[in-house]
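Asks: Below are the sequence and a predicted model; questions follow.
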Amino acid sequence: MALMITDECINCDVCEPECPNSAISPGEEIYEIDPNLCTECVGHYDEPQCVLVCPVDCIPKDPDHEETQEELQEKYNIITSA
């Protein structure tokens, strides 16, 4: 399952550089996560780095983009092979 950033985001800029897949970018009002690039850090780390550094805890799992660990690993494999 990809992650998402809620409207509680304070645009502190700490999550974007932590993403190993460059899935986080500035949106019109708050940062956004591209679900096609988000692997929840599978393949890179044991837990999502953006969630670890977020000071307001506004990065939950995105219920519109549910994926298994295997699907996240496959997405990681595709992203890193490009």
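Replies: Everything's here; your move.
Asks: okay, CA-based contacts and neighbour counts for the rest of this
Replies: Fine.
Asks: doesn't Val51 fall inside a helix?
Replies: Yes. Per DSSP: H, G, I helix; E, B strand; the rest coil, Val51 lies within a helix segment.
Asks: OK, contacts around it?
Replies: Counting by CA atoms under 8 Å, 6 or more residues apart in numbering, Val51 touches Cys15, Asp57, Cys58, Ile59, Pro60.
Asks: Apply 10 Å and report the result again.
Replies: For Val51, the contacting residues are Leu3, Ile5, Cys15, Glu18, Glu40, Asp57, Cys58, Ile59, Pro60, by CA atoms under 10 Å, 6 or more residues apart in numbering.
Asks: Nearest to Thr68 among these?
Replies: Nearest to Thr68 among those is Glu40, at 10.8 Å by CA to CA.
Asks: and Ile78, how many neighbours does it have?
Replies: When neighbours are counted by other CA atoms under 10 Å, Ile78 registers 11.
Asks: Let me know the helix or strand that it is in.
Replies: When elements are assigned from DSSP states H and E, Ile78 belongs to helix 69-81.
Asks: Presented hereafter is structure B, for comparison with structure A:
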Amino acid sequence: MALKINDECIWCGACEPECPNNAIYEQGVEWSLSDGTSLKGQVVLKNNEPLDTSQRNAPLSNDIFYIVPDKCTECQGFHESPRCADVCPVDACVPDEMYQETMDELLGKKEFLHAE
């Protein structure tokens, strides 16, 4: 499943540079699918919603760092475990129960985000 950052976050920023998918953003910062990925143009997300990959989207949190679920692969295909959780000093990077995904789905998402 995708990870999320809970309200234990102390805003240290250790997680953000560790994400190979650029799925972690500072509070209040707009995000896009193309940030840190090879995606270009129009794509269809898992929920069947079309999205322009360069479109800037509203922040998912204005209070703490946040993780974009459509970009989080739990670091599958990159690292042995989620790097954000590994480096978080307060264990604020936790599984997001709203986004249940299998290992195959996470690896498929990684391929989708980083297709050459």
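Replies: It's in. On a predicted model such as this, the values are computed, not experimentally measured, just so you know.
Asks: possible to save the contacts of Val51 of the first structure as TSV with distance to Glu66 of the first structure, neighbour count and secondary structure?
Replies: TSV is the format used below for the contacts of Val51 of the first structure (distance: CA to CA, whole Å; neighbours: other CA atoms under 10 Å; DSSP: H, G, I helix; E, B strand; the rest coil):
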residue	distance to Glu66 of the first structure	neighbour count	secondary structure
Leu3	9	26	strand
Ile5	15	19	coil
Cys15	21	19	coil
Glu18	22	18	helix
Glu40	11	27	coil
Asp57	20	14	coil
Cys58	18	17	coil
Ile59	15	21	coil
Pro60	12	13	coil
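Asks: Just put the residues you listed in JSON lines and tack on distance to Glu74 of the first structure.
Replies: Output for the contacts of Val51 of the first structure, formatted as JSON lines (distance: CA to CA, whole Å):
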{"residue": "Leu3", "distance to Glu74 of the first structure": "16"}
{"residue": "Ile5", "distance to Glu74 of the first structure": "23"}
{"residue": "Cys15", "distance to Glu74 of the first structure": "23"}
{"residue": "Glu18", "distance to Glu74 of the first structure": "21"}
{"residue": "Glu40", "distance to Glu74 of the first structure": "12"}
{"residue": "Asp57", "distance to Glu74 of the first structure": "27"}
{"residue": "Cys58", "distance to Glu74 of the first structure": "26"}
{"residue": "Ile59", "distance to Glu74 of the first structure": "22"}
{"residue": "Pro60", "distance to Glu74 of the first structure": "21"}
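Asks: What is the nearest of those residues to Lys75 of the first structure?
Replies: Closest to Lys75 of the first structure, out of all of those and judged by CA to CA, is Glu40, at 10.4 Å.
Asks: any idea what that closest one aligns with in the second structure?
Replies: For Glu40 of the first structure, the aligned position in the second structure is Glu74, judged by TM-score structural alignment.
Asks: How much space separates that match from Glu18 of the second structure?
Replies: Between Glu74 of the second structure and Glu18 of the second structure the computed distance is 11 Å (CA to CA, to the nearest Å).
Asks: joint contacts of those two?
Replies: Pro82, Arg83, Cys84, Ala85.
Asks: got a winner among those for most neighbours?
Replies: In terms of neighbours by other CA under 10 Å, these top out with Cys84 at 27 neighbours.
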